[in-house]
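Chemist: my questions are about this predicted structure, shown below with the sequence.
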Amino acid sequence: MTSAQRVAKDLGRRLLWWGGGSVAVGAAAALGGGSPAVRAFGIQTAGWGAIDLAIAGIGAARSTEVTADKLRKTLWINTGLDVVYVALGAHLLYHRPTFGGRVTPEQSSGHGAAVVVQGAALLALDSVHAKRV
C-alpha cells in the first residue's frame, strides 16, 4: 500500500465516522428538535452526513487507484470548496434569507449553522490529509 493509499484510507475512515455521526445527530435534531432552527439544523446535518457516507463508500471502492498527485490535487480543491461552504453558511446564518418565503428566518439560520459546522469539519479533514500526502 502506497503512502497516498494509506492517507486515502484514513480519510475515508474518518469521513465514514463523521458522516455516520452527522446522520444520527441530524436525524435526532430533525425529528425531535424543539424549534424550527434546530429542526433545520438537523435536516441539513443529516443530508450532509448522507453525502459524506456516499463519498466515503465511493472512495473505499477506488482507494487502490489513487496516486499522490491526484489525491493531493483533489484534496486542495475540496479545501477551497470547504471555505466556500463555510462562507455560504455564515451568510445564511447572518442574513437569514427566506428564499421567497420558502423558509423562515429561523430555519435559514439553522441551515446556515449546519453548513458552517459541516464545512469547517470538511475543511479540517481535507486540509490535514492534503498536507499528509
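Modeler: Cool, the structure landed.
Chemist: going by C-alpha atoms from here, please, whenever you check contacts or count neighbours.
Modeler: OK.
Chemist: secondary structure element holding Ile43?
Modeler: helix 36-62 (DSSP states H and E).
Chemist: which strands or helices does that helix pack on?
Modeler: Helix 36-62 is packed against helix 3-32, helix 105-132, with contacts defined by 3 or more Cα pairs under 8 Å, 6 or more residues apart in numbering; DSSP states H and E.
Chemist: what's the separation between Val23 and Leu16?
Modeler: 11 Å (Cα to Cα, to the nearest Å).
Chemist: same check, this time on Leu88
Modeler: For Leu88, the distance to Leu16 - Cα to Cα - is 24 Å.
Chemist: putting a second one here so we can go through both:
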Amino acid sequence: MASTRSVAQTLVRRLTRWGAASVLIGGVLAIAPRSRAFGLQTLMWGAIDLGIAVFTGKRTSLPKKSALRRILLVNTALDVGYVATGAHLAVRTPAFGGRLTAADARGHGLAIIIQGAALFVFDLAAARRLSR
C-alpha cells in the first residue's frame, strides 16, 4: 500500500516534468504562426501545472489518504470535462464572435485535449495507488 506522502511526491514530480515540458514545447510552437494557438494553450497549461506543482510541493501537511483520493477522483472528472471541452473546440471550431479562426479553435482544442488526457492519467494513477 502506497503512503499518501509517496503518492503526493510522485504526482508533484510528474506534474513538474509535464509542466516544464509543456512550457518549453508550447513556447517554441507559439513562435510559428501555424502552431501559435496550440503552442500558447500548451504553454499556459504548463505554467499552471508548474505553479500547482510548486505550491503543492511546498506544503508541509497533506490531507488524509481518503481525502486526497477523493480530491484526485474529482480532478479526474474535471479532466474528462477538459477533454470534452477541447474536443468541442477542435471539432465545432466556434468563432467566439469573430475573435477566433477555425484553425486557432482547432489548435486550442487539440492542446486542451492533450493536457486534459495527461492530467487524467496522472490523477487516476495516483488515486489508484491510494486505493491499494
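Modeler: Arrived safely. Since we're looking at a predicted model, the values are computed, not measured.
Chemist: list the TM-score for the superposed pair.
Modeler: The TM-score (TM-score structural alignment, normalised by the length of the second structure) is 0.94; 129 aligned residues with a Cα RMSD of 1.1 Å.
Chemist: run a quick neighbour tally on the closest residue to Gly26 of the first structure other than its chain neighbours.
Modeler: The spatial neighbour of Gly26 of the first structure that comes closest, neighbours along the chain excluded (Cα to Cα, 6 or more residues apart in numbering), is Gly42 at 3.8 Å. Gly42 of the first structure: 27 surrounding residues under other Cα atoms under 10 Å.
Chemist: translate Gly42 of the first structure into the numbering of the second structure.
Modeler: Matched across to the second structure, Gly42 of the first structure falls on Gly39, judged by TM-score structural alignment.
Chemist: show me the contacts for that match.
Modeler: Ile25, Gly26, Gly27, Val28, Leu29, Ala30, Ile31, Gly107, Ala111 (Cα atoms under 8 Å, 6 or more residues apart in numbering).
Chemist: separation between the residue of the first structure sitting at the aligned position of Ile112 of the second structure and Asp69 of the first structure?
Modeler: Matched to the first structure by TM-score structural alignment, Ile112 of the second structure sits across from Val115. Val115 of the first structure sits 29 Å away from Asp69 of the first structure, going by Cα to Cα.
Chemist: ok, these two, which is more surrounded?
Modeler: Val115 (25 against 11).
Chemist: could you measure from that one over to Val133 of the first structure?
Modeler: Val115 of the first structure is 27 Å from Val133 of the first structure, by Cα to Cα.
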